[in-house]
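*Asks:* Prediction below, plus the sequence it came from.
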Amino acid sequence: MRKAILKTERNTNILLSLKKLDYLTRSQLQVLHNLGGERNAQKVLKELSPYVECFRDGENVYYLNAAGRSIVGGKPRAKTLQARHFIMRNSLYIAFGQPETWKSETRLKVNKQVSVVADAIFYDEEGTLNIVEVDHTQTMAKNAKKLEKYTKLLELGVFKSSPRFIWITMTEYRRKKIKELSAGMHSHVFTAAEFN
């Protein structure tokens, strides 16, 4: 009986992670839920097949289907190239210790002056606001425009203290460009390769 309860709890927690983070790779689910080796992880995820959909993008990528959403809620998702954007964001979520304060797709705004949607925000142990930005297929012009909006928010004194900007991008070249664009801001820029 206890084993069945633990299994149900583990499966529900996996579904809740998919609700919160939208798309997760097998390896990300292994880390988040201590699923052990690849064979065990595949076995566990196969048991969840009535509640999740899966597609290949280097490795299996999972998201909730209608049956899974009926159990834990969540937004409808589909197989999409945009999934890589979510997977990159989720790499940061895992790397920063799965912050409890993590909120995805958060709008920061000052009415009629400036509005920007951060890919995610969270507060660290010191209470510092961390703003996460994912540069997957974005043009540098769009990144520059987004940074202008953040600069405007800083100038308007929206933040109690200076936030830390955390970027994840695809290449070393793009990392260099983002560092140039965000000069003068408290920022860290990672490449996706650092998390794989």
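*Replies:* Perfect, thanks for sending it.

*Asks:* CA atoms for contacts and neighbours, from now on please.
*Replies:* OK.

*Asks:* Show me which residues of the strand ranked longest in the chain are buried.
*Replies:* Counting by DSSP state E, the longest strand found in the chain is strand 114-123. Across strand 114-123, burial judged by 16 or more other CA atoms under 10 Å covers Ser115, Val116, Val117, Ala118, Asp119, Ala120, Ile121, Phe122, Tyr123.

*Asks:* As TSV, the residues you listed with distance to Leu81 would be great.
*Replies:* Listed next are the buried residues of strand 114-123 as TSV, based on distance: CA to CA, whole Å:
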residue	distance to Leu81
Ser115	26
Val116	23
Val117	20
Ala118	20
Asp119	16
Ala120	19
Ile121	23
Phe122	25
Tyr123	29
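
*Asks:* Can you give me the buried ones in the top helix by length along the chain?
*Replies:* In the chain, assigned by DSSP state H, the helix with the most residues is helix 2-21. Using 16+ other CA under 10 Å as the test for burial, helix 2-21 gives Arg10, Asn11, Thr12, Ile14, Leu15, Leu16, Ser17, Leu18, Lys19, Lys20, Leu21.

*Asks:* ok, now stretch 73-88?
*Replies:* Gly74, Arg77, Ala78, Ala83, Arg84, His85, Phe86, Ile87, Met88.

*Asks:* residues touching Val117, list them.
*Replies:* Contacts for Val117 were tallied using CA atoms under 8 Å, 6 or more residues apart in numbering; they are Glu105, Thr106, Arg107, Leu108.

*Asks:* for comparison:
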Amino acid sequence: MKQAIKKEQRHEAILSSLAKLDYLTRSQLQALHNLGSARNASRVMKSLEPYVTKFLDGEAVYYLTKEGRERTGAKKVRKRTIQARHFIMRNDLYIALGCPKNWRNEVKLVVKDVVSIVADALFVKDGRYYIIEVDNQQKMSVNKAKITKYRKMVELGVFKTEPRFVWITTTEYKRKRLLELCKGLDAKVYLASEFH
């Protein structure tokens, strides 16, 4: 009886994670839910059919089916897509930063009619904003425009404490370029390869 309850709680926790984070790799699920070996993680995820489905992108990538969305109350329909890599990179940061409880994805920040921007994610820790940005296949001109908007928000005194900008990107060249663009801001840039 206890075993069945524990199994059900684990299933609910996994489905909730997928509802919140959209796409999760097998290794991310192992890290988030202590699933042990790759073989055990795959077995646990197989037992969650028909609520989850997967595709391969280096490793298994899981997301909710229609039944999974209905069970969790998730509204967004996710499909197999190349954009999933963007979500996976963002989730690597979510895990690396300790799974902040107040983490929110796709947050629109608006300062009257002056500046408007959508952060890939953000959370607050000790009264300080952490703004998450993912650069998977984005043009550097788009990143530059975003950084300019963030700089404007800092100059306007939008944040009580200077925010920390946390980026994840794909190449050493892009990391150096982002750090140059963020000069004067509190910014940290990770490479996606650091997490795998």
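*Replies:* Looks like it arrived, so ask away. Since we're looking at a predicted model, the values are computed, not measured.

*Asks:* thinking again about what came up before, can you tell me which of the buried residues of helix 2-21 of the first structure comes closest to Glu180 of the first structure?
*Replies:* Comparing the buried residues of helix 2-21 of the first structure against Glu180 of the first structure with CA to CA places Leu21 closest, at 29.6 Å.

*Asks:* ok, the closest one - contacts?
*Replies:* Phe86, Asn90, Ser104.

*Asks:* Skipping its backbone neighbours, what lies nearest the last one in space?
*Replies:* To tie it back to what came earlier, the one meant is Ser104 of the first structure. Nearest residue to Ser104 of the first structure, sequence neighbours excluded (CA to CA, 6 or more residues apart in numbering): Ala120, at 4.1 Å.

*Asks:* What's the match for that neighbour in the second structure?
*Replies:* Ala120 of the first structure maps onto Ala121 in the second structure, with residues paired by TM-score structural alignment.

*Asks:* Phe87 of the second structure versus that match, what's the distance?
*Replies:* Distance, Ala121 of the second structure to Phe87 of the second structure, using CA to CA, to the nearest Å: 10 Å.

*Asks:* all helices for the first structure, in order.
*Replies:* Using DSSP H, the helices of the first structure run over 2-21, 26-33, 38-47, 66-72, 83-95, 140-155, 172-181.

*Asks:* angle of the first one against helix 26-33?
*Replies:* Helix 2-21 of the first structure and helix 26-33 meet at an angle of 120 degrees, taking axes from the mean of the first three to the mean of the last three CA atoms, to 10 degrees as the criterion.

*Asks:* What angle do helix 38-47 and helix 2-21 of the first structure make with each other?
*Replies:* For helix 2-21 of the first structure against helix 38-47, the angle by the same axes, to 10 degrees is 80 degrees.

*Asks:* how big's the offset between helix 2-21 of the first structure and the second structure?
*Replies:* Once fitted to the second structure, helix 2-21 of the first structure is off its aligned match by 0.5 Å on average (mean CA distance after the TM-score superposition for the first structure).

*Asks:* got it, and the fourth one?
*Replies:* Between helix 66-72 of the first structure and its aligned partner residues in the second structure, the average distance after superposition works out to 0.5 Å, using mean CA distance after the TM-score superposition for the first structure.

*Asks:* What range does that helix cover in the second structure?
*Replies:* The aligned range for helix 66-72 of the first structure is 66-72, by TM-score structural alignment.

*Asks:* Out of the buried residues of strand 114-123 of the first structure, flag the one nearest to Tyr150 of the first structure.
*Replies:* Of all the buried residues of strand 114-123 of the first structure, Val116 has the smallest distance to Tyr150 of the first structure: 7.5 Å, by CA to CA.

*Asks:* wait, that closest one sits on Lys149?
*Replies:* Yes - here Val116 of the first structure reaches Lys149: they are 6.5 Å apart, a contact under CA atoms under 8 Å.

*Asks:* For Gln16 of the first structure, which residues are in contact?
*Replies:* I think there's a mix-up here, since residue 16 of the first structure is Leu and not Gln. Contacts for Leu16 of the first structure were tallied using CA under 8 Å, 6+ apart; they are Val72.

*Asks:* give me that answer again for 10 Å
*Replies:* Leu16 of the first structure makes contact with Arg10, Asp22, Leu64, Gly68, Arg69, Ile71, Val72, Gly73, Gly74 under the criterion CA atoms under 10 Å, 6 or more residues apart in numbering.

*Asks:* just to revisit the earlier point, CSV for the buried residues of helix 2-21 of the first structure, including distance to Phe165 of the first structure?
*Replies:* Output for the buried residues of helix 2-21 of the first structure, formatted as CSV (distance: CA to CA, whole Å):
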residue, distance to Phe165 of the first structure
Arg10, 33
Asn11, 34
Thr12, 32
Ile14, 28
Leu15, 29
Leu16, 27
Ser17, 24
Leu18, 25
Lys19, 25
Lys20, 21
Leu21, 20
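
*Asks:* if we can go back for a sec, of the helices of the first structure, which approaches His188 of the first structure most closely?
*Replies:* When those are compared by CA to CA, helix 172-181 sits nearest His188 of the first structure, at 8.0 Å.

*Asks:* Sounds good, over and out.
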